[in-house]
Every structure is written in C-alpha cells, then in structure tokens.
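> my questions are about this predicted structure, shown below with the sequence.
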Amino acid sequence: MSRKYLQYYLSSPVFRRWISSSVSGVTGSHTRAKSKDILTQPVPVPPLAEQHRIVETLEEQLSRLDAAEAQLSSVLRRSAGLEKKRLDILAVGRSLRRSGNEDLNSLEESKTGRFDEGSLIELPRGWKWRRASAVCEQIVSGSTPKAHLMSPGNGDVPFLKVYNISPRGFVDFSIDPTFVGTGTHEGSLKRSRVFPGDVLTNIVGPPLGKTAMVPDMYPEWNINQAIVSFRAGADLTPRWLALVLSSPYVLGMLKRTSKATAGQFNIAVSTCRDLPIPCPPIDEQEKLNEAADQWLTLSESVRGAVANSRVRATGLRTALLKRAFGGGLVPQDPADEPAVTLLARIAAEREAAKPIRKATKRAARPRKATAVAAATKIAPAPTPASATSVQQELFDQ
C-alpha cells in the first residue's frame, strides 16, 4: 500500500471527523482516541495503481494551493510594512534628517531625561515638537480594585484590561468584559476614569504600545494599572493623538525606555508625560487624520480580501481531499489490479512473516488425587486470529 496515500488519508476531513467523534479520554487539555480503535478504523483502499494516481494529483493540486497561500501571507506582510511606513509619514513627515534648533525651541524642558532630543527627526515646516504633558490635559495610569469589586459580563461601568486593546488599534470589549460598580468607579478608581476620545496605550507587556481610542459605547470607562490614558488638549485632536501614538517612530521612542522586570517590560507613567509629540496646526491635523482613515480603510480591505481567500483555500483543500477518498478525483482503470487482490497479498505476506513458534516441553505437574479436581480442570482456549491483522499491515506498509 502507498505510504503517501495513507498519509493523505490520515490528514483528510473524513478521518479527522472520525477522530473527533471517537475521543475517549482527556489528558490535561488534550483529548485522545484509543490506538486499538484507530487500528480498526476502515480505510478506503483503491487499487495500488489508482493510489499512485491519487497521490500524484493531490500533490500537484495541493502544491498550487500552498503557493497561493504563501502569496497571501506575503501580501499581508507587505501591507503591514506599508501601513507602518504610511503612519510614520503622516505622523512625523518624510524627513530622515535630525531636527534643527528651530524645531526644538518649542520643546519644554525634560523632567526625566529619558529621551535624546538631539536625535529627533526634522519636522515639516510649521510643525513643533512638544512634551505630551504640555499638550495633553491629563496623562494617568489605571488601577485594579480587589477581585470582589469587579464583575464579569455585566455591571455599571466597563473596566478595560490590556487584552481589550486590539493590536489593530481599537477597543474590543467583547473579550471577557469586566465591570465595576459606580461606587468603585467614583471612589477608589476615580483617578483612572476615562471618557470617549481618550487615547489608551498599554505600558506593561509584551507586547507594549497597543494603542486605541476609547469608543462612545459607554459614557464613562475605567482602566487597569497596565494602561495609560492620554487626554488631548486644545493643541491636539484626539484622532491625531491616537495616530501619533500608533506611529512606529513615536511609539519606538517610548518602547526604548522600557525596563524589564520578572519577564515583563514596563514603561513609567512619568516617561509617557515626557514623550515628545509632533504637533502640526489643527487644520493640518484634520487633513492628515482623513488621509490616515483612508489608508487604514484600504489596509482593512486588503486584510479582509486575504482572509476570504484563505477561507476559500481551506475549503478547496477540504473538498480536494474529500473527493480523493470518495473515488472522484482520478479516473478508474479496469486494468488495475483489484484492491481485494492487494489486500489478500498483504494478508498472506503478513502471515508468512510471522515467526514459527516451537513447542516446548513443560515439566509435568503433580496431579491432585481427587477426581473432582481432575474433572474440573479447564483446558486453555485456542488463540483466535487477529481481527485487525490486515488493518495493522496497512499502517506497517
């Protein structure tokens, strides 16, 4: 029997469905099927020549699918790279030159000294470098209350955790939503209240720097201690602030200040307040926001098209394997040796390969004197032939 044919069958949806319905035990988080059940599972066996034709056709068609899926992955990688470059172009301009003295005249004095102002790139004319603390009304980190003050699924005020900030730049509150009561929100968590339009960035990771704007699903929210909230002031629009904090250049400056502790990377809130922010005029911010929205919409369209193509590729792969083991992938040839002859030959070869066991003489055991004991002595039953010998041979071939 063709090993390749058997390998493809074991990866087919038919066999996987049988495995899923036949699991019998649980080890940790894994389920498993009994080996004896797998050995007795019927396998469709066409003539050997047809097996080779099936394998040849499968390899040809699946290699095309593999190449198509590799191209889809390449499109995603290139799209992600272009998106990052576009964000940098919008957020800090195209220049790669270091900033001149004029660009730094408006930059307030650093309180932490964690950023090298001399390495800042030159901004477009009319833009200024400013400290985040100077252009934001508020920059605060959150806090986590005691467990009994949080409730999963429903409650008064939504409580955001790092996993609720999507890497794609939005708040996803469908993931394990948590709430706190109004008393907690206005009491011990009063300092970490956030509102729609505030910009959130996680400062504990990895990964660091997931950024999103608070949506208007609820009038007020709260955040845990691994998230910092930026509230835009009069010189910034919230959308521009979110764009800047998503820029690889600006976000990279912030990440480089992180410190590792017990396998985690942490950014200080004081560093977030000291972060240099590129500030163009408000009207230019609005235009750049619109350009960013158009670019991000295009990127989402590309990702959606790739996702749909991957679903189609998975469906084609499943259909191809199903057809292969249903007899519809390649034509049958009446001249092929029948499968029953192949199975009979496998069984005969297996039987011939069995080692010959020689009878050994055992020492006679003393018999008990009573006739009842002799009459009730049970002779050993003959060993039946294995019901799965042919199936075992299929796996051995």
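On my side now, so go ahead.
> going forward, measure contacts and count neighbours with C-alpha atoms only.
Fine.
> give me the most central residue, the chain.
Pro167 (11.7 Å; Cα atoms, centre = their mean).
> secondary structure class of it, three-state.
Classification of Pro167 by DSSP: H, G, I helix; E, B strand; the rest coil places it in coil.
> distance of it from Lys210?
6 Å (Cα to Cα, to the nearest Å).
> by contact count, what packs against the helix ranked longest in the chain?
What stands out as the longest helix in the chain, according to DSSP state H, is helix 48-92. Where contact means 3 or more Cα pairs under 8 Å, 6 or more residues apart in numbering; DSSP states H and E, helix 48-92 is packed against helix 3-10, helix 238-246, helix 248-255, helix 282-324.
> could the ones you listed go into TSV alongside mean neighbour count and distance to Thr271?
Listed next are these as TSV, based on neighbours: other Cα atoms under 10 Å; distance: least, Cα to Cα, whole Å:
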stretch	mean neighbour count	distance to Thr271
helix 3-10	17	55
helix 238-246	24	14
helix 248-255	18	8
helix 282-324	15	24
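> I'd like those as CSV, with distance to His30 appended.
Formatted as CSV, the helices and strands packed on helix 48-92 follow (distance: least, Cα to Cα, whole Å):
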stretch, distance to His30
helix 3-10, 19
helix 238-246, 39
helix 248-255, 38
helix 282-324, 24
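> how about those, which one is nearest Arg32?
helix 3-10 (14.9 Å; Cα to Cα).
> centre of the chain to that closest one, how far?
Chain-centre distance of helix 3-10: 28 Å, with Cα atoms, centre = their mean, to the nearest Å.
> between it and helix 282-324, how big is the angle?
With axes from the mean of the first three to the mean of the last three Cα atoms, to 10 degrees defining the directions, helix 3-10 sits at 120 degrees from helix 282-324.
> for helix 3-10, give me every contacting residue.
Residues from elsewhere that reach helix 3-10 (Cα atoms under 8 Å, 6 or more residues apart in numbering): Phe15, Arg16, Gln51, His52, Ile54, Val55, Leu321, Phe325, Phe395, Gln397.
> these two touch, right, Pro196 and Ser229?
No: the criterion here is Cα atoms under 8 Å, and Pro196 misses it with Ser229 at 11.1 Å.
> please identify the helix or strand for Pro158.
strand 157-160 (DSSP states H and E).
> distance from that strand to the middle of the chain?
For strand 157-160, the distance to the chain centre is 25 Å (Cα atoms, centre = their mean).
> check it against this one:
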Amino acid sequence: MMSEELPKGWIFACIEDVLASDGLFCDGDWIESKDQDPNGEVRLIQLADIGDGKFRDRSNRSLTYEKAIELNCAFLKSGDILVARMPDPIGRACLFPLKGNEKFVTVVDVAIIRLGTKSIAGKFLAHSINNRWIRNKIENLQNGTTRKRISRSNLATIQFPLPPLPEQERIVAKIEELFSRLDKGIESLTAAREQLKVLRQAVLKRAFEGKLTNENVKDGELPEGWKWVELKDVADVSGGITKNSKRESYKNKMPFLRVANVGFNYLDLYDMHSLGVLEHEAARARLKVGDLLFVEGNGSIDQIGRAAIWTGGIEDCVHQNHLIKARLDDTVRPKYVLYFFISRMGRELIKQVASSTSGLYTLNLSKIEKLRFPYCFANEQSRIVSEIESRLSVIDKLEESIDQALKQGESLRQSILKKAFQGKLVPQNPDDESASILLERIRAERETADTKKAAAGTRKASGKQERRVSTRRGRA
C-alpha cells in the first residue's frame, strides 16, 4: 500500500492481531552444532531453506527427538509461515509444506507464524510479507553491524493491509494463477539459458576438433598439420610474488593481481591491492599484455585452473604466487589457448593434471607446464578465434536478452503483489464482511478461549512448546 488510504472494508493489522487462540508467533530455536546429530529423526530447517515465496528444501541438518525435547524446541507444522530474519533478502517468507508430527524444528533466525484455526488466509499473509512495500519496512527496521537482522519484536510492529476474508481468498487465487503463468515463463527462459551454455561448449568443441574451419575432419582425429603440445613447449611459465608482512616496509609499491581478480575469461580489477616489491621480483612478476593467467588452487574443483588474459588494464602490475603466468611465444595466439582451457575438453585436462592420490586438487608450476592443447599454425589459430567469437557473440546477445527477460519477470512478480495489496488485482464485493469485523471476531475468540482456561484453572506450562502454543508470546 503506497499510501495510508485503504479500499473500503480493509484495515491495517499487525501479525499478533490476526492470531487465533491456538496461534503462534515466535522465533525458532538456538541449536548449536553440538546439539545436532546426522542420524537424528528431527530435521533442522535452516535459513537456506527459506525462499522468497517458496520453500527451497536445501538443508540436511538434524537432531534427535530427545534433544529437541530437552531444548524445548517449537515443532513446525505444515502451513506455518516461516520468515527469514536475516538476508538475503531479509524478510523473505514462505509456507512450510512438509508434513509430519514433531518432525521439524527451525533455527533462531527464522520467525514462525502459525495463524491458528480461526484466522485469516495464511497464503495471503505470506504474499503480503513478500510484497516490496512490506519488505522495505522490514529493511528499515533491521539492525546489527556485521550481520543484519530484524528482531521478532520489530517484525511484530509492522502493519499490513488486510481485506475481508473472502477477498483475501480471491486475491490469493489470482496471485497464484498469475504466478503460475509467470513461473512457467521463467522456467522456459532458465532452460533456454542452460541450453546456451551447452551451445557455447559445442562451439568450443568443434573449434578444437578443427571442424569450425574444416568440416572434413574425421571424428576422433586432429586435422592434418595439427599436433598436441605441452604449454612449456610454447610458453615461459612462471609464478608470482608471495605476500607477507615484511613487504609493508618496502618502498616500491606496485598494483598486485590476486586470485580474486581472475575469473573464467575475465578480470575483475575493481578491488585491487598493492604490495611492496623488490626490483628483481618486479622484473619476474610484472604482467605484460597477452599473458595467460591460471588460478593455482581453489576449494572447488570447478574453479581450480580458471584462466584469463592480461589486457593491460592497470599499468606496471605484478601478480601473486597463487596465479601462474604463461607468456606465450609468437607462434601461439593467447585467445586460442584461453578458449581451449575454458572448453570442456580443456577443463577435463586441467582436472586430470590437478588430481592427486590424496583426493585433493591442486595445480603448481610443473603441472601447468605439462598442460596439453591442440596446436596448429598461427594463421589458423587466428581464424579459429574469429569463428569462435563470431558465434559466441550471438550466444552472448541471446543470453543478455534472456537475463533481461528474467529481470522483467521478477519485476512483474512485484507488480502483481503491489496491485494485490492496493486492492486493484481482483473485484471487491460490497457484501463481504469487513476486515474490522473479522479482527474483532478473532480477538473475541482469543478472549473467550482465555476466559475458559482461567475458569478451568490455568495450569503451569510443562515446557516451552506448550507455553508457545497456548499463548501468543515468544522470544523477541
């Protein structure tokens, strides 16, 4: 709601206003690593599981039922609304879809909303929380220095626009109809983008089989005049400079290219560091346009050996020891070699060289020197690079169009929610009972339930789970 004006029959309400007597609004539980058990029968739902309107179902942590009881955990129920109190994005909400009695708990940075049996439409509230207008309110109430989060007490202060119950149901039905269509479109676009990755690799495969420039090449054979060579045969391969505290006292400071600056076929020079360097080190590690750079090591096998070409974006720059530099001779075109080593065939060769008996994947100077690639004459390398780039440029443009369409899809999703909570998505029915009467009925039902409990003699809660379910209080 972009203004304080509401459609007729609507009202502003907070989360606690709409909880029935059997409702629940609390944080998840503080469950440490020592409390967890991979063989436990109670699954621990984590922040990674909470998507923006969808349950992601990504985690695999658990604990025993006995430990959950010992910690007085709040067990989740199917249909609970889970709200992520930490990024990204902060405040994202989804309905919990999994079923099972006392089978699921969640972490402390997830808020649990259980509306109860005589309340508003749960899906309506979940969509409302994911609306950009409410999300902005959540972001404005977040606190913390290094780790931003919104407290449950702050979340409880946020008011959301509430229509009559029948209109809530019509809004939810329309949102889900439109989101279903949108999701199908996004699914098709995502599949098309994945297909472009396959097409990109197909272009590289044909290039290094020699088929981009010679369609008569037989499968499994190199074209006539081609041969496999090792990198050391056509390049001077060298390491870089090791960073240490002593270098702070060196007078000669130079820009210093790090592993973080090197991606697959691109350099990110936005966050550059400088380093004290001795004259003889600078001569060895200074970068030159056309130098091929390989990442020596990375925790992920899919990232080890990623490569890029130095294009001279920063003057007089050196590189760190975890980047290995290959300075190619005049018979080899840097882009030709780079395209090979980012192709599937080249990546497989890098993985083979990087493997070890210990199961770890590492690269070093000698391993990089032994990397092999299909060598042909320089003029044919240039032709192949030209053919590759001609085809990849078309793929790049298609990919840009798809990415733009995906962004528009997300904007459309927010546009749908905006209209929904302005009362403009579905027709209003003047015969619908107003939201104010609905809230009054929910409040009266809570008071009646509390009165009955008081008359029967309130017994002390036998644990946090009972206390949470029988009241509407929880940790802030």
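Nice, I can see it. Since the model is a prediction, treat every value here as computed from it, not as a measurement.
> TM-score for these two?
The TM-score (TM-score structural alignment, normalised by the length of the first structure) is 0.75; 329 aligned residues with a Cα RMSD of 2.8 Å.
> sorry, back to before: contact partners of the strand holding Pro158 of the first structure?
Around strand 157-160 of the first structure, the neighbours that count as contacts under Cα under 8 Å, 6+ apart are 173, 177-182, 185, 218, 220-224.
> quick one: that strand aligns where in the second structure?
Under TM-score structural alignment, strand 157-160 of the first structure corresponds to residues 254-257 of the second structure.
> mean shift of the longest helix of the first structure relative to the second structure?
Here helix 48-92 of the first structure, set against the second structure after superposition, deviates by a mean of 1.3 Å using mean Cα distance after the TM-score superposition for the first structure.
> what angle separates that helix from helix 3-10?
Going by the same axes, to 10 degrees, helix 48-92 of the first structure makes 60 degrees with helix 3-10.
> beyond helix 48-92 of the first structure, next helix or strand please.
Downstream of helix 48-92 of the first structure, the first helix or strand assigned by DSSP H and E is helix 101-104.
> in that following helix, which residues are buried?
Neighbour counts using 16 or more other Cα atoms under 10 Å place Asp103, Leu104 of helix 101-104 of the first structure among the buried residues.
> residue range for the helix or strand just after it in the second structure?
Going down the chain from helix 101-104 of the first structure, the next helix or strand is strand 128-131, by DSSP H and E. The aligned range for strand 128-131 of the first structure in the second structure is 227-230, by TM-score structural alignment.
> what's the local residue count around Leu58 of the first structure?
20 (other Cα atoms under 10 Å).
> and the aligned partner of it in the second structure, how close does it get to Gly185 of the second structure?
Matched by TM-score structural alignment, Leu58 of the first structure corresponds to Ile175 in the second structure. Counting by Cα to Cα, the gap between Ile175 of the second structure and Gly185 of the second structure amounts to 15 Å.
> which of the contacts of strand 157-160 of the first structure lies closest to Val306 of the first structure?
Distances from Val306 of the first structure to the contacts of strand 157-160 of the first structure, taken as Cα to Cα, are shortest for Phe173 (25.0 Å).
> before we move on, which element is that closest one in?
Take DSSP H and E as the rule and Phe173 of the first structure turns out to sit in neither a helix nor a strand.
> so what does it match up with in the second structure?
The equivalent of Phe173 of the first structure in the second structure is Leu269 (alignment by TM-score structural alignment).
> what's the nearest residue to its match if we skip its chain neighbours?
If the residues on either side of it in the chain are set aside, Leu269 of the second structure comes closest to Asn261, at 6.0 Å by Cα to Cα, 6 or more residues apart in numbering.
> quick revisit: filter the contacts of strand 157-160 of the first structure to the buried ones?
Phe173, Pro177, Thr178, Phe179, Val180, Gly181, His185, Glu220, Trp221, Asn222, Ile223, Asn224.
> quick check: the fourth one touching His148?
Right, the one you point to is Phe179 of the first structure. No: with contact defined as Cα under 8 Å, Phe179 of the first structure does not count as touching His148 (11.0 Å).
> if we can go back for a sec, in the superposed pair, what's the mean gap between the strand holding Pro158 of the first structure and the second structure?
When the second structure is overlaid, strand 157-160 of the first structure sits 2.1 Å from its aligned residues on average, using mean Cα distance after the TM-score superposition for the first structure.
> report the distance from the helix or strand following that strand to the chain centre.
Per DSSP H and E, the first helix or strand lying C-terminal to strand 157-160 of the first structure is strand 178-180. Its chain's average C-alpha position is 26 Å from that of strand 178-180 of the first structure, according to Cα atoms, centre = their mean.
> distance of Glu337 of the first structure from Leu275 of the first structure?
According to Cα to Cα, Glu337 of the first structure and Leu275 of the first structure sit 77 Å apart.
> returning to what we had before: relative to Ala313 of the first structure, which of the buried ones among the contacts of strand 157-160 of the first structure is nearest.
Nearest to Ala313 of the first structure among those is Phe173, at 30.7 Å by Cα to Cα.
> from one end of stretch 189-197 of the first structure to the other, what's the distance?
19 Å.
> buried set for that stretch?
Using 16+ other Cα under 10 Å as the test for burial, stretch 189-197 of the first structure gives Leu189, Ser192, Arg193, Val194, Phe195, Pro196, Gly197.
> which residues does that stretch contact?
140-145, 184-185, 213-216, 218-224, 229, 231, 238-239.
> go on, stretch 392-406 of the second structure?
Ile186, Leu189, Thr190, Ala192, Arg193, Leu196, Arg200, Val203.
> what's the farthest-apart pair in these?
Top of the distance list for the contacts of stretch 392-406 of the second structure (Cα to Cα): Ile186 and Val203, 25.7 Å.
> contact partners for Gly25 of the first structure?
Per Cα under 8 Å, 6+ apart, neighbours of Gly25 of the first structure: Thr31, Arg32, Ala33.
> Glu337 and Leu275 of the first structure: which has the busier surroundings?
Per other Cα under 10 Å, whichever of Glu337 of the first structure and Leu275 has more neighbours is Leu275, with 23 against 14.
> if anything else comes up later, I'll come back, but that's it for now.
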